[in-house]
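Novice: For reference, the sequence and a predicted model appear below.
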Amino acid sequence: MRFSALVAFLSAGTMFTSATYAQNAPTAAPASKPEIGSFGFDTAGMDRSVAPGTSFYDYASGTWDKTTEIPADRASYGMFHKLIDRSLEQTRTILTEAAAKPGSKVGDFYASYMDEAGIEARGIAPVKPWIDALKAARTKDVLVREAARQQALGMGGLIGTGVGQDLKAPDTYIVGISQSGLSLPDRDYYLKDDPKFATVRTAYQAYLAKLLKLAGEPDGEARAAAVFGFEKSIATAHWTRVESRDADKTYNKWTFADLTARAPGYPWAAWQQGLGLAPQPSYVVRQPSAVTGEAAAFAAAPLAVLKDYYLLRVLKGSASYLPKAFDEADFAFFGTVLAGTPQQQPRWKRAVAQVSGSLGEEVGQVYVARYFPPESKAAIDQLVRNVTAAMADRLDRLEWMAPETKVKAKAKLAAFTPKIGYPDTWRDYSSVTVARDDLVGNVARANAFEFKRGLNKLGKPIDRGEWFMTPMTINAYANPPMNEIVFPAAILQPPFFDPKADPAVNYGGIGAVIGHEISHHFDDQGRKFDPTGKLADWWTPQDVERFKTFTDKLVAQYSAFEPLPGQKVNGALTLGENIADLAGLTVAYAAYQKSLNGRPAPVINGLTGDQRFFLGWAQVWRTKTREPALRQQLVSDPHSPGPQRVAMVRNLDAWYAAFGAKPGDAAFLAPADRVRIW
C-alpha cells in the first residue's frame, strides 16, 4: 500500500448540499448564517495591518495566531485540531452510551481503558508473560521467533512487515519488508550532531532506564545505554526519508533465499514462523541496504542486548495501558521532550482514540448513522465530480505534456474511484474478544486481528472496497495503486465545507483538499502509476524532463523557508505534498470560476470572490506548533508547516490580481519564478 494523506496525523454533522456548477453560482450573500463568521470565514482572525504581499498567512490569520493559545495537552493547534476535538466529543458520546451496557464490544473496550483502578491493581502482570518469554530465549533464533509473535500483537519489531498491493501487479497482494526498529522519530535524532538532538538522546536513554526500573529490572542505565547503541547502529543503516519516498527505488523483489543471502545474520525462518507467515514466493523489500544493515547490526549485537531491546519494545508499546507510572514516563518523553506538550490529554480522549483505532469501523457505523446523513454523501460526490472535471480541463490545456501522455492521463483520471464518508461494507470484528478488565489484552487481540486480516489477504483478490481511515478521522488520502481518493465523513464540515457558507470559501477549503488528493495521482511519485494502478513508465522521457524542471523549482522554493532558526523546510521531502497543494489550489480555483457560469461573484464584506477563495485556503491551514514538535515535523513529516502551505498562493497569478502583491513585497515571486504545473 502506498498512499498520501492530507496531514500526517490520523485521528459530523450536516455537510454538502447537492450542487452542480449552475447551482453553485453565488448571486448574493449566504441566506443563513454559517458556522464561522458571516460567510464562512473568520474575518476577526485577520490582521489587516499586514499587507497580503508581505505575509499572506499573517494577513489572513495574524490576529488568530496572536490570540490563540495552544492547549496544554497539544503539541500544535489549528483548524484540524478543532475538528478532531469535535469528532472526539461525538465519538465519546457513542462510547459512553455503549459502555453503560456491558456486552457491547466497543463499550467494554472503552470501559477497560477508563478502568484506572483496575489497571493499577494489575500492575505489569498483563505483559509479564511476554517479558518472561523474551528472557527465557537462549538463542537468537528463539528470541526472534518470540519477538515476531509479539510484533503481530502490536509490539513493533526490527523488521517492518505488512501485506499490501504488489505495485507492479496491482491485482495481487504481496508481503512487504521495510526498515524499522527505531523509537525516535528519524535517523537524524540518533546521528545528527546537533545540541537539540543530543538533548533528546540523553533524555531517551533516561526514559529507557526508567522503564526498566519501573519493571523491576536492575542496572537500568547501563542496559538502556546498550540498547540505545544498538538502535543507533540500526539508524546508521536506515535510508533517509527522501530516499524512502521513491516508488521505483523502494520496489525490490526478493525471494526467501535472497533474504538469507543478501541480509545474512538475521534468523529469517524464525521471523517468518513467529509472524505466522507461510513461505512466500517473493517479498518486496523497500530499503534493501537498510535491511541488510539491520541484519548485520542484529548479528553483531550480544544476545543480552537484543533481549533488552525487545523487552523495552514491550514496555514502550504497552506503557499507555499499564499503571500510571509507566504512562506518565512515556508521556514525559514522547509528549513533553519530543513534542513540547506540557500536559497529557484527558484519559477519555485517549480512550476514544484507542477504541476508534482498534475497532474503528464498528464505532464508525454508529458515527455515520448519527452524524453523516445520506444527502451529505451525495453532495460531496457532486463536488468531487466538479473538481475532477476541472482537472480534466487543466490536462487538456497543458502545453508541456505530450499528446499521447495526455490521453493516458485523462484515462487515469476517468478511472478514479472516489470514496466518500464511509465504506460500503463494514469490517466484521466478531472474532475479536474484548473484556472490560483486560485493556492490554484487548489492544493485543485487536492488533492480532488486523495483522491476521492482512495475512489472510495473500492469494485472494484485491479488496477494492477497503478503507485505511475511519469515518471519524479528520483527514483524507490518495492511494495510487487503487487509483482512488478517500474522504472520511468527519472532515466534511467547517472550515472545509459549510452548506451555509459562501461557495468561494468552500472551494478554497474542501475544493482545494479534493484537488490536492486528485493531484497526488500526478505528483512526482503518484504519476508513476498508470490507470490500472500499476507502477509503470507511461510518460515520455520529454514529459519527465519537463516535469522535473517544475518540481526542481518547487523544491528550491520550499527549501528556502526557515520556520526555525537554522532549520529549513526539506523541499525534497515535502515535494509530493507541495505539488498536491499547488495543484489542489489551481484546480479548485478553476472549478470555482467555472461554477460562476460567466457571472461576476458578489462582493461580501468588502471582499471579492477571488479574495474569499484564497482566504478559505488560508483559514484551513491556521496552525500554531510548539518548537520541539515543529523541529520534529521539519525532520520527519512530508508536509510543510501550515504557514508555508498557505504561502503556496504565491504561485498563482490570480492571487496577485486579487490582493495586489507587487515587486518588492516579501511574498512576491516574479512571473518567471512562479511554478505552474497543472
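Specialist: Looks like it came in fine.
Novice: switch to C-alpha atoms for all contacts and neighbour counts from now on
Specialist: Fine.
Novice: give the contact list for the nearest residue to residue 102 once chain neighbours are set aside.
Specialist: Computed as C-alpha to C-alpha, 6 or more residues apart in numbering, the closest residue to residue 102 that is not its neighbour in sequence is residue 108, at 6.3 Å. The neighbourhood of residue 108, defined by C-alpha atoms under 8 Å, 6 or more residues apart in numbering, consists of 98, 99, 102, 434, 435, 436.
Novice: Against that first model, consider the following:
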Amino acid sequence: MIKHMMLSGAAVLAVAAAAVPGIAQQAGPAAVAAKGKPQLGAWGVDLAGMDKSVNPGDSFFGYANGNWARTTEIPADRSSWGGFGVLRDLSDQRTREIVEAAAKANAPAGSVQRKVGDLYNSFMDEAAIEKAGTIPLKPYFAKIDAIATPSDLARAFGEANRMGISTPFSAGVEQDLKDNTQYGVYLGQGGLGLPDRDYYLDDSNSKFVEARAKYQTHIANMFRLAGIADGEAKAKRIYDLEKKIAQTHWTRAESRQIDKLYNPVATSALAQQMPGFDWAAYLKAASLDRLPQVIATQPSALAGEAKLAAGEPLAVWKEYLTFRTLSAAAGMLPKAISDENFAFYGTTLAGTPQQKDRWKRGADFVNGAMGEAVGELYVAKYFTPEAKAKADVLVQNLIRAMDARLQKLEWMAPETRAKARAKLAAFTPKIGYPDKWRDYSALVVRSGDPFGNSLRATEFEYLRQLNKIGKPVDRSEWGMTPQTVNAYANPLLNEIVFPAAILQPPFFDPNADDAVNYGGIGAVIGHEITHHFDDQGSKFDAKGNLAEWWAPSDVERFKAMTAKVVQQYGEYEPLPGSKVNGELTLGENMADLAGLNIAYDAYRLSLSGKDAPVLDGYTGDQRFFLGFGQVWRNKYRDPLLLNILTTDPHTPGHFRPNVVRNFDPWYKAFNVQGGKLYLKPEDRIRIW
C-alpha cells in the first residue's frame, strides 16, 4: 500500500518532484484543531468496530478492529477490503462523475474534456467491442507470424516494449541513480505471466503447483476464444518457456538491493556481455538506438534471457508473443476474452469472485490514459485548501520530530548524523496535487476506438518518457495522480508525496481529534519520511544520489539492528505454511517502526507540553494508537494473500499493527504486561 514508487519495467526507484520549502516551525494544537463533526465516531475512531474483549497484548489488530473484521464481508469484486478499499471505491465514484460529465458535455474536438469523454465512451461501448472481436489484433498477429530470424524477434520485443507488452526484456526511463540531474534508460528482467519466479520453481507449495496447471488452461482458453488453433499444445510450450525465463530471474529480495541494480553497460558492449540476442535491433525498434549506454538492473538474468532468445525455437517465441499480445489487450476485447482473463488473474490468483462493473473499469482506463487531466478536476471539486493546509502542518511537525530523533541518535557517528540531518533538511514534501498539470495535447483519442486509444495512450506515455532523455530533470513531476489512494517516497528527488485521495478518513480527517490524525496519516507520513533512511533509502545522499555517506561502523551497527527486524517479521505466518519474507519486507517494516515513533513524537510536540484531554474514557495516547490500528484494518482472500507473501515488499495489512510491540508508550497506554505480542524491554527493536 504505502510504498516506494517503482518503475515496473526496469525495477528501479521512480520519480516525482517539487520546489523545496524549508522545515516549518512547530505548530501547536490550534493549528490542527478539529472543526465540525468527524466522519468516524465523535472524535475520529470507529468505536463500534473495536472488540474490547480482545487483550491488546494478544492482538492489537483484533482489539482495534475485531468487530469490524467479524462483521465485514469483502465485496464480490474485490480481493481484499479495508480503509484503502473504501477510499478507492470513493475515488472511483468521483472519477465516474467526472468522466461521465465529460462524456456528456460534447466539448470541442481536441479539448481535454472531449478526450476524457471519448476515452470513457469508447470503453463503455460494449456492442462495438463485441462486433470488432479480435480484428484489431490481426495486424499485430500478422507481424508476429512474419518473424523469420532472430533479428526479427529482437525487433518484435522492442516494439512490444513500446506497446506495454511484457517480454523478457523491459526498458524504461528513470533518473540516473548516481547522477540524478540526468535521465538514463534501465534494462531489466521481465516476461512472466505468473506473478513471480516462485510460482514456477517452488514445488513445496501446492498452491503454486495448482496455479501452474490453471495458467496453462488459461492460455489454451485464450487461444481458443481468439480463434487460434492448437491452444493446449501452445500453452504447454509457452509455460515451459516461461519456466526457463523464471530460472534466470533474480528473486524479489535480491532485486530490492538498489546498489546491485546499477550496472551501466555501453550499448556497443551488450552483444558481448549478453550474447545471443540482437540488441541493436531491439534498441532501434524500442526507439532507444541513440543511447551510448543502458543501465542493466539484473545483468545475469538479462544474459540468461538473451541465451534463451537464441536457444529456444522461433516458433515457440512467436506463440509466446501472440499470447502476450492477446493477454495485454484482453480488457479491450469481447466479454468472453475479458472474462477469461479475469477468471485467471482476478479469481485464480487473487480469489476475487466477480469482475468489477464496467464503469469502474472504464474509470480505471481513463485514469491510466489521462490520469492528471482527471486529477485536475478531482482536486478542484474534492480537495479543499483547508485540508491541504492541515496536512502541511502535520508533515512539518513530522519532519521536526525526525530531526529531533536524529540529533539524539546514539548509535550513529556524529559526522554521519550531521549528514542525515542535512538530508532531512533538504526534503521536498508534496501534498495533494502537482504544481503544474501534464499536457495531453499530443495524445490522439478517437471516438469508438477503445483498442486504438489504449495503444496510443501507452505509446504517448512511452514517448513522453523517452523525450526526457538529454533534458534537465523535471522536479515538479508526480509519480501518482491526485485521485490515487496511496503515498510514496522517492529517494532520487529526496521527496515524500501524498496524493489528495489518501488525505481522507480513516487516514486523515480535518475534523477529527489530533491524536487520531497523528496516529493515522501521521504514521503514514512518518513511514514515507523514514523510507529515506531505511536499508535502501539510506543509500542515497542529501542530493538524492546513490552514494556511500555512512561511516563503516554505522553500517555494521545498522545491519545488526535490521537483522532483528527481519527475524521478528519472519516469524509471522498469515497463511498456514506461508510466512512473511523478512528480507523482502524489511524496508516497509522499518518504515512502519520508525514512522510510528516519529508520529508519536510529533503528536507530543503538537501538545506543547500539555496533557491531551480524555475523551470517552480514552487518553490521548490510546486514541493515537487506535488511529494507527484502524488505518490497517484489512481482510484478504487467501489467493491474494499468497500472492502478497510471495511478491509484495509490504507485510499484509492486518499484521502491520504488530509493530506497536516494539514501542514503550503503547505498553503504558494499554497497560500491556503480557500476551502474544509482549516483548521484554530489552527485546524491543529501536533504530531511529
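Specialist: Right, received. Where do you want to start? Keep in mind that this is a model prediction, so the values were computed, not measured.
Novice: Would you pull the TM-score for this pair?
Specialist: Laid over one another, the chains give 0.96 as their TM-score (TM-score structural alignment, normalised by the length of the first structure), with 665 aligned residues with a C-alpha RMSD of 1.7 Å.
Novice: ok so, going back, ok, the contacts of residue 108 of the first structure in the second structure, which still hold?
Specialist: Mapped onto the second structure and checked by both residues aligned by TM-score structural alignment, their matches' C-alpha atoms under 8 Å, those keep the contacts 99, 434, 435, 436.
Novice: hey, which helix is longest across the second structure?
Specialist: Scanning the second structure for the longest helix, with DSSP state H as the assignment, gives helix 358-382.
Novice: What residues in the first structure pair up with that one?
Specialist: Aligned by TM-score structural alignment, helix 358-382 of the second structure corresponds to residues 347-371 of the first structure.
Novice: Give the equivalent position in the second structure for residue 529 of the first structure.
Specialist: The equivalent of residue 529 of the first structure in the second structure is residue 540 (alignment by TM-score structural alignment).
Novice: do you know how far its match is from residue 495 of the second structure?
Specialist: In this structure, residue 540 of the second structure and residue 495 of the second structure are 12 Å apart, going by C-alpha to C-alpha, to the nearest Å.
Novice: ok, now residue 570 of the second structure?
Specialist: Counting by C-alpha to C-alpha, the gap from residue 570 of the second structure to residue 495 of the second structure is 30 Å.
Novice: isn't residue 239 of the first structure right up against residue 290?
Specialist: Yes. In this structure, residue 239 of the first structure sits in contact with residue 290. The criterion is C-alpha atoms under 8 Å, and the distance is 6.3 Å.
Novice: Residue 633 of the first structure maps to what in the second structure?
Specialist: Structural alignment (TM-score structural alignment) places residue 633 of the first structure against residue 644 in the second structure.
Novice: cool, residue 211 of the first structure as well?
Specialist: The criterion is TM-score structural alignment: under it, residue 211 of the first structure has residue 222 as its aligned partner in the second structure.
Novice: just to revisit the earlier point, now the kept ones among the contacts of residue 108 of the first structure in JSON lines, please, with extra columns for secondary structure.
Specialist: As requested, those are exported to JSON lines (DSSP: H, G, I helix; E, B strand; the rest coil):
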{"residue": "99", "secondary structure": "helix"}
{"residue": "434", "secondary structure": "coil"}
{"residue": "435", "secondary structure": "coil"}
{"residue": "436", "secondary structure": "coil"}
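Novice: Now render these as CSV, adding neighbour count and distance to residue 652 of the first structure.
Specialist: Listed next are those as CSV, based on neighbours: other C-alpha atoms under 10 Å; distance: C-alpha to C-alpha, whole Å:
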residue, neighbour count, distance to residue 652 of the first structure
99, 20, 51
434, 23, 53
435, 19, 55
436, 22, 55
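Novice: Looking at residue 239 and residue 290 of the first structure, which one has more neighbours?
Specialist: For residue 239 of the first structure versus residue 290, the count of surrounding residues by other C-alpha atoms under 10 Å is larger for residue 290: 22 against 19.
Novice: Report all helices and strands that the helix or strand hosting the more buried one contacts.
Specialist: Under DSSP states H and E, the secondary-structure element containing residue 290 of the first structure is helix 288-300. Of the remaining helices and strands, those touching helix 288-300 of the first structure by 3 or more C-alpha pairs under 8 Å, 6 or more residues apart in numbering; DSSP states H and E are strand 169-179, helix 220-237.
Novice: so how far does that helix sit from its counterpart in the second structure?
Specialist: Superposing on the second structure places helix 288-300 of the first structure at an average distance of 0.9 Å from its equivalents, by mean C-alpha distance after the TM-score superposition for the first structure.
Novice: Share the number of residues neighbouring residue 544 of the first structure, please.
Specialist: In terms of burial, residue 544 of the first structure registers 16 neighbours under the definition other C-alpha under 10 Å.
Novice: residue contacts, the aligned partner of it in the second structure?
Specialist: With the correspondence set by TM-score structural alignment, residue 544 of the first structure lines up against residue 555 in the second structure. Residue 555 of the second structure sits next to no residue when contact means C-alpha under 8 Å, 6+ apart.
Novice: Please tell me how far residue 555 of the second structure sits from residue 411 of the second structure.
Specialist: From residue 555 of the second structure to residue 411 of the second structure the distance is 10 Å (C-alpha to C-alpha).
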